[in-house]
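Enquirer: Here is the input, now give the coordinates:
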Amino acid sequence: MTTRAFDPGQCPVGRTLERVGDVWSLMILRDAFHGLTRFDAFEKSLGVAPNILTKRLGALVESGFLERRPYQERPLRHEYVLTEMGRDFGPVLTALLAFGNRHLAKEGIASCLVDRQTGETAEPVLVDARSGKPIDGEAFAYGAGPVAGEAVLARLALIEGRRASAPLP
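Expert: Below you'll find the predicted structure:
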């Protein structure tokens, strides 16, 4: 069996998954959002093997999600801090939390987002910043961006063709 390397082309989903599309990377980012910064804290929280943690932290630094900063000189030790790009990933993790609680928490909700002032449970939704409309259902569709190449245009044409041939409700 031959395997082919994934080429995300211009796909923003594919490009993102190339950088954070494994469980350990997502869990490291989750813990970084909760304030963990040190290797031993990530290791303890995740129960991950040190070699895997080292590799994933390095990849997240290389991809620009985390920054490696020294916090001790003798011996030299580093902490891992979210960059601006890493902080921009927060809503993605919140969306995963909301999805997991809504569809996969068969035993009940173990972790949720709460309002710091009121303590009320939040119900995250993705909203268009321009119109304020929730992004769900049929109100929005994927479209070509200003630099869309042939592959993107072909994929969107395929999607539009399927949408046009679908029976109306």
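
Enquirer: make it CA atoms for all contacts and neighbour counts henceforth
Expert: Noted.

Enquirer: Off-centre distance for stretch 107-115?
Expert: 19 Å (C-alpha atoms, centre = their mean, to the nearest Å).

Enquirer: which other residues reach that stretch?
Expert: For stretch 107-115, the external contacting residues (C-alpha atoms under 8 Å, 6 or more residues apart in numbering) are 94, 97, 98, 101, 120, 121, 122, 123.

Enquirer: Here is a second sequence; please produce its structure as well for comparison:
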Amino acid sequence: MQHVGEWWTLLILHDAFDGYTRFDQFQRNLDISTSMLTTRLKTLVADGLLERRPYQDKPVRYEYVLTERGRSLRPVIVALAAWGNLHLAPEERSMVLVDAASGEEVEPVLVDARTGRSLDDSEAFVFAAGPAASSAMRSRYAELGSGRRGGAGAE
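Expert: Just a heads-up that it's a prediction; the model follows:
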């Protein structure tokens, strides 16, 4: 969440996925102050989500291009957009995800890559403490795990 937790960050990344790369493009499309945009772009570069590279020498001007790490956030943006659209009538949606070849609207879903099962089932798929979890996080999931079906997450 530290990388994408701010509203402007998500909007900038969304624009980057749509092909925007230049400061003035982001500013014009988002109607964001120059100081806020400068701050958010610096953070996105520092976090390794965007790369800043010159596209003009005199005067030097830069563009902001998604890195591999930044591109890996696309499913998150797609999932957030799908969630938003799920709660709107079709005529209220300002954007939809479509198949680039056919133009047909698609309905994104989150699935487990290994099994193909939908992750919508909050009882079948639960969070558990990971290898780098703090002791507080381990306690939290140990307590939660004891009440879950099959004790998932308790170790």
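
Enquirer: before we move on, back to that, so among the contacts of stretch 107-115 of structure 1, which ones count as buried?
Expert: 94, 97, 98, 101 (16 or more other C-alpha atoms under 10 Å).

Enquirer: Tell me the one of the residues you listed nearest residue 50 of structure 1?
Expert: Set against residue 50 of structure 1, the nearest of these by C-alpha to C-alpha is residue 97 (25.8 Å).

Enquirer: residues touching the closest one, list them.
Expert: Going by C-alpha under 8 Å, 6+ apart, the list of residues near residue 97 of structure 1 reads residue 112.

Enquirer: Aligned against structure 2, show me the partner of it.
Expert: Matched across to structure 2, residue 97 of structure 1 falls on residue 81, judged by TM-score structural alignment.

Enquirer: measure that match to residue 37 of structure 2 for me?
Expert: 22 Å (C-alpha to C-alpha, to the nearest Å).

Enquirer: tell me which of the contacts of stretch 107-115 of structure 1 is nearest to residue 145 of structure 1?
Expert: residue 94 (25.6 Å).

Enquirer: you'd agree that closest one is up against residue 124?
Expert: Yes - if you go by C-alpha atoms under 8 Å, residue 94 of structure 1 and residue 124 touch, sitting 7.1 Å apart.

Enquirer: for the longest helix anywhere in structure 1, which positions count as buried?
Expert: Secondary structure of structure 1 read by DSSP state H shows that its longest helix is helix 150-165. Residues 152, 156 are the ones in helix 150-165 of structure 1 that count as buried (16+ other C-alpha under 10 Å).
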